[in-house]
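A.B. asks: my questions concern the predicted model and sequence given below.
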Amino acid sequence: MAWVTLLLAGVLEAVWATALGKSHGFTRLAPSLIFVVALVLSMLGLAHATRTLPASTAYAVWVGIGASLTVAYAMITGSESASALKIAFVAGIVVCVTGLHLVSQS
């Protein structure tokens, strides 16, 4: 259950990171509110996951999920350019996060 919570918290990290960019320095209300709600829920999920998982592993996985999804969303929506190297590096993050999960299971 901790891994599912951590996955959801990582997704929420991508939500708040994206909302932060769209808030234009907290001058736009809707993205600012989404940022605050997603940030709080993401942190609560990370904190809950660290009850079972080592904090170092949970944090690395949380950041990796959030960073990968944030970059992928930006490339898909066209707000950031896509390139083969960028995609390869994001895939590398995903492989490393998966590796941390597998190693933690053993």
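C.D. replies: Alright, I've got the coordinates.

A.B. asks: all contacts plus neighbour counts: C-alpha atoms, from now on.
C.D. replies: Fine.

A.B. asks: distance-wise, check residue 88 relative to residue 31.
C.D. replies: Computed with C-alpha to C-alpha, to the nearest Å, the distance linking residue 88 and residue 31 is 30 Å.

A.B. asks: check residue 94 too.
C.D. replies: The gap separating residue 94 from residue 31 is 27 Å, by C-alpha to C-alpha.

A.B. asks: okay, now the one to match up with it:
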Amino acid sequence: MSLSNKQQGVIKGMGSAMLMSIVVISAAILYDPFHYSNISQISQKLAVLGLSLVLPTLFLIASIGRLAKYRFLVQKILMGVDYHLRQLKLLCYKVYCKIP
């Protein structure tokens, strides 16, 4: 199976993003730049956890919002599979009966 240029570009981008995230996470684990290993209280650890989840949550909300906007504003997607099946049956009927 050969990939198109766009697909190859997407795969290269995904690979470089994955490599970059592995390097950044590894560096954060090894060097501990904010000295989180010195935190001993559970409340402080939970505060760090909560703050670290804010940015991924915002990105997830934005991506779901964009997907929902596209899904509900495009009429063909909104009509679903039934619409496409009806269109296919109509096309087959036109071809079979030679209706222009």
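C.D. replies: That came through fine. The structure displayed is predicted, hence computed values, not measured ones.

A.B. asks: superposed, what's their TM-score?
C.D. replies: Structural agreement between the overlaid chains, expressed as a TM-score with TM-score structural alignment, normalised by the length of the second structure, amounts to 0.37; 54 aligned residues with a C-alpha RMSD of 3.3 Å.

A.B. asks: residue 94 and residue 31 of the first structure: which is more packed in?
C.D. replies: Ranked by neighbour count (other C-alpha atoms under 10 Å), residue 94 of the first structure and residue 31 place residue 31 first, with 21 against 18.

A.B. asks: my guess is the more buried one contacts residue 37. True?
C.D. replies: No: Residue 31 of the first structure sits out of contact with residue 37 when judged by C-alpha atoms under 8 Å, with a separation of 10.0 Å.

A.B. asks: count the neighbours of residue 62 of the first structure for me.
C.D. replies: Neighbour number of residue 62 of the first structure under other C-alpha under 10 Å is 27.

A.B. asks: isn't it right up against residue 46?
C.D. replies: Yes: contact between residue 62 of the first structure and residue 46 holds when scored by C-alpha under 8 Å: they sit 7.2 Å apart.

A.B. asks: helix or strand: which one has the nearest residue to residue 97 of the first structure once chain neighbours are set aside?
C.D. replies: If you skip the residues right next to it in sequence, residue 97 of the first structure has residue 61 as its closest partner in space, 5.3 Å away by C-alpha to C-alpha, 6 or more residues apart in numbering. Using DSSP states H and E, residue 61 of the first structure falls within helix 55-77.

A.B. asks: tally of neighbours for residue 61 of the second structure?
C.D. replies: Per other C-alpha under 10 Å, the neighbour tally for residue 61 of the second structure reads 12.

A.B. asks: which elements pack onto the lengthiest helix in the second structure?
C.D. replies: When the second structure is scanned for its longest helix (criterion: DSSP state H), the result is helix 42-73. The elements that helix 42-73 of the second structure packs onto, with contact taken as 3 or more C-alpha pairs under 8 Å, 6 or more residues apart in numbering; DSSP states H and E, are helix 75-97.
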